[in-house]
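Chemist: Using only what follows, build the 3D model:
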Amino acid sequence: MKKIVRFRELFRFATHRDWFYMFLGTIGSIGHGASIPLLWFMFGLMTDSFTEYEFNLISNDSKNLSQIFYSQSIPSTTNDYRQQNKICNRSKMNLTSLEDIQFSNKIQHYSIYITLIGFGAFACAYIQTYFWTMSGERQTHRIRYRAFQSLVCNKNIFYFDRHSPGELTTLVSDGIRTVNDGIGEKFGSCIQYLSCFTAGLLIGFARGHELTGVILSLLPLFTISVTLYSKFGAQMVSKQQETYTQAGQLAE
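Modeler: Have a look, this model is predicted:
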């Protein structure tokens, strides 16, 4: 029966520098994850501004047409309506009104915010990838050295009679690579996704708690599917590692 390694034991080879790298990587992961729903939120506000501005233009044109036809007693024929509508639509090309200036300033502000969030997301993604990768590589280097000492220096000759060199090499290589994925970049990605989910949930409750509550009703189904996927995925990885070990033994 294989021994299950606890989560804290995965980082027992980490030094103070590694913990500092993981701290910086965690900050980058949180910032990277939170920037994604914030970016879509600002983009949604910009889209709403375009829709609201166009709606106001149509409302003003309809109001102007009504005033022209009813106040000046103009016959409401099709040709007269089209002619007066063209006159009213010319105001769309004139950006001197107060409403047009406010709309232009609002779009400029949203564009600046989206650009700044994009630069911040890029910086956080770089910090996340760099420091988590560095921390994982440094720790797996020590794990590889300890594994070599344990297999070569602390085992008797009968152990190597029962296990072929190819089997041991493949087992150690695949195991260390799996550990590197678990404590390196993929661990930072896990924090990023949790941060993205939390930030999106907070923004959703702040802007529309009714719709957010309806969406959260599907969370149990999502949790069950993720649990089943993780369980079967772990089983497949274990079988894959055993198959690679046997293949390495035959190749040797």
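
Chemist: only C-alpha atoms for contact and neighbour calcs from this point on.
Modeler: Will do.

Chemist: what about Ala167, how many neighbours?
Modeler: One correction, residue 167 is Glu, not Ala. 20 (other C-alpha atoms under 10 Å).

Chemist: Here is a second sequence; please produce its structure as well for comparison:
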Amino acid sequence: MSSNVEEDQKKNNEKEEDHQKKTQRVPFFKLFSFADSLDWLLMAIGSIGACVHGASVPVFFIFFGKLVDVIGVAYLFPASVSHKVAKYSLDFVYLSVVILFSSWTEVACWMYTGERQAAKMRLAYLRSMLNQDISLFDTESSTGDVITAITSDIIVVQDAISEKVWDSY
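Modeler: Below you'll find the predicted structure:
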């Protein structure tokens, strides 16, 4: 009876170790191990775009507060209100253009660098798989398994680089 309990405990310990190996976390900067200088430049430009895009919300509220102040005193100086409202409306247009280009830069740069790094990862993954002993493909893997593994694993990493990182800004 005790041998069955010991065997069950060993199996449970092995399952826990396998689960820990599968769910091992990767350090943040290891995510960018396939990045070259162009990728780092794209990530820097995308991050600057994200910062400008994020800073636009407080600037919007500053402009909006000034516009409300002008409208609030409209009954005292009705002649000058039209000119000031037109000025702040133009400021809103300028801010909208800045938001458009900064958000486009943010998304485009991060998506492009994610695609580039994912392509490099796919190539390295395929090279690694093709360097395996042929017996691996005879018993454990088929062509479809290799392609599925490459595709599913790289999609997760590409999603992390292309969307999750810049979305955190």
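
Chemist: Can you list the helices and strands that the lengthiest helix in structure 2 packs against?
Modeler: For structure 2, the longest helix by residue count, based on DSSP state H, is helix 78-130. When contacts are defined as 3 or more C-alpha pairs under 8 Å, 6 or more residues apart in numbering; DSSP states H and E, helix 78-130 of structure 2 sits against helix 37-72, helix 143-159, helix 165-167.

Chemist: again, only this time at 7 Å
Modeler: Helix 78-130 of structure 2 is packed against helix 37-72, helix 143-159, with contacts defined by 3 or more C-alpha pairs under 7 Å, 6 or more residues apart in numbering; DSSP states H and E.

Chemist: That helix vs helix 37-72, what angle?
Modeler: 160 degrees (axes from the mean of the first three to the mean of the last three C-alpha atoms, to 10 degrees).

Chemist: Looking at the helices and strands packed on helix 78-130 of structure 2, which is nearest to Ser2 of structure 2?
Modeler: For Ser2 of structure 2, the closest of these is helix 143-159, at 40.3 Å, according to C-alpha to C-alpha.

Chemist: which bit of structure 1 covers the closest one?
Modeler: Under TM-score structural alignment, helix 143-159 of structure 2 corresponds to residues 165-181 of structure 1.

Chemist: Flag every buried residue along that stretch.
Modeler: For stretch 165-181 of structure 1, the neighbour count (16 or more other C-alpha atoms under 10 Å) marks 166-167, 169-172, 174, 176, 179-181 as buried.

Chemist: Now distance to Ala123 of structure 1 too, for these, in JSON lines please.
Modeler: Below are the buried residues of stretch 165-181 of structure 1 laid out as JSON lines (distance: C-alpha to C-alpha, whole Å):
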{"residue": "Gly166", "distance to Ala123 of structure 1": "43"}
{"residue": "Glu167", "distance to Ala123 of structure 1": "42"}
{"residue": "Thr169", "distance to Ala123 of structure 1": "38"}
{"residue": "Thr170", "distance to Ala123 of structure 1": "37"}
{"residue": "Leu171", "distance to Ala123 of structure 1": "37"}
{"residue": "Val172", "distance to Ala123 of structure 1": "35"}
{"residue": "Asp174", "distance to Ala123 of structure 1": "32"}
{"residue": "Ile176", "distance to Ala123 of structure 1": "29"}
{"residue": "Val179", "distance to Ala123 of structure 1": "26"}
{"residue": "Asn180", "distance to Ala123 of structure 1": "23"}
{"residue": "Asp181", "distance to Ala123 of structure 1": "22"}
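
Chemist: whereabouts in structure 1 does the longest helix of structure 2 align?
Modeler: With TM-score structural alignment as the criterion, helix 78-130 of structure 2 aligns to 100-152.
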